[in-house]
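Peer 1: Got a sequence here, can you build the structure:
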Amino acid sequence: MHCQTIVLGAGIVGISTALHLQARGRKVILIDREEPGSGTSHGNAGLIERSSVIPYAFPHDLSSLLRYGLNRQPDVRYSFTHLPKIGPWLFKYWKNSSPAGLAVATQAMLPLVQRCVEEHDALIDAAGLGELVKANGWIEVYRNEDAYNNAVAGAHALKSYGLKYEILDRQQLHEREVDLSDNAVGGIHWLDPKTVSNPGGLTRGYAALFVQRGGQFIHGDARTLRQIGSEWQVDSRQGPITAPEVVVALGPQSAELFKPLGYRIPLEIKRGYHMHYRARDGAELKHSICDAQGGYVLAPMAMGIRLTTGIEFAASTDAANQIQLQRCEALARKVFPLGERVDAEPWLGRRPCLPDMRPVIGPAARHKGLWFNFGHAHHGLTLGPVTGRLLAEMMTGETPFTDPAPYRADRFN
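Peer 2: The predicted structure is shown next:
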């Protein structure tokens, strides 16, 4: 089989890339070992996060460093055995999180974040998936007055970005979410983002749109990628597939392809968990809420109320554990009347992250026809369609809607 472009990875980033290439006249084959939307695209908090204009940075203040060093926090946990391996990467992350470095990362990511909702909207409308999406934003909830007051000041500091938000005192918060407990003292309602009640379903809906428009999804093993003359070839269940161009959009598995080809890109994994719950006593959660102090999100989903955890630094192959989930669950029960668990086991996901807090989008330096689109960290669902558009514009010779230089693959060399 032959096509113009092979896209490796049927998560939100790969599918979005395939759709944008297809819209520009390319014959595209999408390849994955699993069904579309089965990986990290399935298990996230379902936020199309227009309000996250400041990337998640490594803390620099001594009190936070000491607190995390004790390894007892709900929002960040690490495996002691994994520290020697990830330590150099964490040091790079810390360096890039300086005030100057964070300012650079913020400006680099802003053009992507600003377009995230409108790029999703176009695909949602085309795929007829509007019932999965709400435009009521999400609420940042605080459990003590000092943290709440600091957050309010921080929100006001973002006014130059044109974000829409409402400051909620205790009464206003409880009017908006009547079943929150008295432990919630106030919040910030971010109005620009949209929320998705089934992120995996949204991703599969985008994949169905790609097939409906004439694209092919085929099960295959991206690890068989090889260059033969001027072509790239991948093995699939339907035989070898060749194309002059290939896109690596495999999220946390991308290193399995670029490392053997000689690219030294510092991609690492932040693990995270989710679990679904029923609500007690007829309680209802109307918005996705984030306990900013606990680092978890409670999101009303089709499968129940989904609790998603923060960051776990551990080897990708380490067995799942419930340490972080149990810590977050204990806090969540103090904020909202969660009932029994719905899932038999926690879901474990792996976020692909780079130490300068921005993805890799663009051509590989030493291999003609090889393109990258990975490293979206916590915002794969948010940024999939917009980065798919950017890469498609680059590949087809259009003028990119923003300068792609901040995301180039060779910036680490």
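
Peer 1: Please count neighbours and contacts with C-alpha atoms only from this point.
Peer 2: Will do.

Peer 1: can you list the residues that contact stretch 133-146?
Peer 2: With contact meaning C-alpha atoms under 8 Å, 6 or more residues apart in numbering, stretch 133-146 is reached by 148, 183-197, 287-293.

Peer 1: again, only this time at 6 Å
Peer 2: 148, 183-196, 287-291 (C-alpha atoms under 6 Å, 6 or more residues apart in numbering).

Peer 1: run this one through as well so I can compare:
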Amino acid sequence: MVGVSVALHLQRRGCATVLLDRQGPGEGASFGNGGLIQREAVYPHPFPRALAELRRIAGNRAIDVAYHPLALPGFVSPLLRYWWNSEPRRYLRAVQAYARLIATCIDEHLALARDTEAMALLRPIGWMRLYSDPRLLEAALAQAETAHRDYGINYAALDGDGLAEAEPHLLARRAGAIHWTDPLSVSDPHALTLAYAGMFAEAGGTLATGDAMTLERVGQGWRVQSATGPVEVEAVVVALGAAAVQLTRRFGYAPPYFGKRGYHLHFGLRGNAVLHRPVLDTESGFLLAPMRAGIRLTTGAEFARPDAPPSPIQLERAEPVARGLLPLAEQVEDKPWMGVRPCTPDMLPIIGPLPGQNGAWCAFGHAHQGLTLGPTTGRMLAEMMLGEAPFIDPQPYRAERF
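Peer 2: Modelled structure (predicted):
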């Protein structure tokens, strides 16, 4: 989503643009997610600091977080910096910078999708976070009111009866829910990315197959190998998600970067059961989202070596709990999908010039919000590349901060 959005904005501004990938558009992390354009997500995920929460995660038996013990040494440095940046005062600065991006996400998606087939994929239904513990619900409602006051986030509070009325096919009783009413729910995230890629091609852009790792300097410009031969350009944007630093390291830039793996699997529903909007079960840490392909069950974060084979143990833990919440039928796919969320230790994406490399730009590190922030990033970076005043101050997201 990020790369496609950058390419589309550049092409529409008159730049002859090539969008190159080893796979088709949207087949990376944009393929597998909760399908939410998260206007409410002004608070990025901080590193947990409560001792009880750390003990729970250390037990490595949770649905929302899992890790491969042998992989942990490779995460020590970025996770320590992540912990440091999650200190309350530093975290507040991250929230303020993050919120400036998030505030634009609905408008920037609609600016691309309006009057096109993509609008049918964007459902203005929001999503719900469910709570079993009334104390947790009360604390969450207090934070929701703060988000409303400080950042204009809209929500509705539901008690147990209100939740049962809104989602009558839930099998389990919950204390209540917060219905975040601003977000758009995407019925097919891959199709949305493909729709934007189609707009790019219609505007005259070129879709090419190739390996970005072949990128090299050629005089004042750049060259990359595609399936049809070399492509030479004046400027290049690195929007490779979790793989971005593998490339930028070759050009002298290696920020502390890490990936969080995630999985999803689709299920049918039994009988005439319906799920009207995505629901996240807070205590269990999984999301159930109605999609074109069925009910998508998504997991939290898994920390593993980049070359480790898929290990969807979180789905195995989540499925029986999910079946107790919703009357799920058989799974749709033969095996789960897996992708990697690209993360930075200060919880902010890297958007702007690649340090020390004229004509090279960064657009990566969006963590859980690549789908949400793709069009925002595309517009901001295109404005920067063409010498226009960016509509958001780019300073907090500059690459030089690492």
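
Peer 1: before we move on, the earlier item: which among the contacts of stretch 133-146 of the first structure end up buried?
Peer 2: Burial by neighbour count, judged by 16 or more other C-alpha atoms under 10 Å, picks out 148, 184-196, 287-291 from those.

Peer 1: The helix ranked longest in the second structure: what's the following helix or strand?
Peer 2: When the second structure is scanned for its longest helix (criterion: DSSP state H), the result is helix 134-151. Following helix 134-151 of the second structure in sequence order, the next helix or strand is strand 155-159 (DSSP states H and E).

Peer 1: Residue 257 of the first structure pairs with which position in the second structure?
Peer 2: Alignment note (TM-score structural alignment): residue 257 of the first structure maps to residue 247 of the second structure.

Peer 1: And the helix or strand containing its match, what's buried?
Peer 2: Secondary structure assigned from DSSP H and E places residue 247 of the second structure in helix 244-248. Burial within helix 244-248 of the second structure, assessed by neighbour count using 16+ other C-alpha under 10 Å, is assigned to 244-245, 247-248.

Peer 1: what do you get for stretch 66-82 of the second structure?
Peer 2: Buried, per 16+ other C-alpha under 10 Å, within stretch 66-82 of the second structure: 66-67, 75, 78-79, 82.

Peer 1: Contacts only, for the match of residue 257 of the first structure.
Peer 2: Counting by C-alpha under 6 Å, 6+ apart, residue 247 of the second structure touches residue 213.

Peer 1: Secondary structure class of the counterpart of residue 65 of the first structure in the second structure, three-state.
Peer 2: Aligned by TM-score structural alignment, residue 65 of the first structure pairs with residue 54 of the second structure. Classification of residue 54 of the second structure using DSSP: H, G, I helix; E, B strand; the rest coil returns helix.

Peer 1: Against residue 43 of the second structure, how distant is residue 54 of the second structure?
Peer 2: Distance of residue 54 of the second structure to residue 43 of the second structure, given as C-alpha to C-alpha, to the nearest Å: 20 Å.

Peer 1: neighbour-wise, which of those two wins?
Peer 2: Using other C-alpha atoms under 10 Å, the more surrounded residue of residue 54 of the second structure and residue 43 is residue 43, with 16 against 12.

Peer 1: ok so, going back, could you list which of the buried residues of stretch 66-82 of the second structure belong to strands?
Peer 2: 66-67 (DSSP state E).

Peer 1: wait, which of the buried residues of stretch 66-82 of the second structure is closest to residue 318 of the second structure?
Peer 2: residue 66 (12.2 Å; C-alpha to C-alpha).

Peer 1: The closest one pairs with which position in the first structure?
Peer 2: Using TM-score structural alignment, the equivalent of residue 66 of the second structure in the first structure is residue 77.

Peer 1: Hmm, residue 312 and that match touching each other?
Peer 2: Yes: using C-alpha atoms under 6 Å, residue 77 of the first structure makes contact with residue 312 at a distance of 4.7 Å.

Peer 1: still on that earlier bit, could the buried residues of stretch 66-82 of the second structure be laid out in TSV, adding distance to residue 164 of the second structure?
Peer 2: Output for the buried residues of stretch 66-82 of the second structure, formatted as TSV (distance: C-alpha to C-alpha, whole Å):
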residue	distance to residue 164 of the second structure
66	31
67	35
75	42
78	42
79	39
82	38
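
Peer 1: circling back: going C-terminal from the helix holding residue 247 of the second structure, what's the next secondary structure element?
Peer 2: The C-terminal neighbour of helix 244-248 of the second structure among helices and strands, as given by DSSP H and E, is strand 258-269.

Peer 1: That next one vs the first structure, mean deviation?
Peer 2: Mean deviation of strand 258-269 of the second structure relative to the first structure after superposition (mean C-alpha distance after the TM-score superposition for the first structure): 0.4 Å.

Peer 1: corresponding residues in the first structure for that strand?
Peer 2: Aligned by TM-score structural alignment, strand 258-269 of the second structure falls on residues 268-279 of the first structure.

Peer 1: Repeat that for stretch 343-363 of the second structure.
Peer 2: Aligning stretch 343-363 of the second structure against the first structure (TM-score structural alignment) gives residues 353-373.
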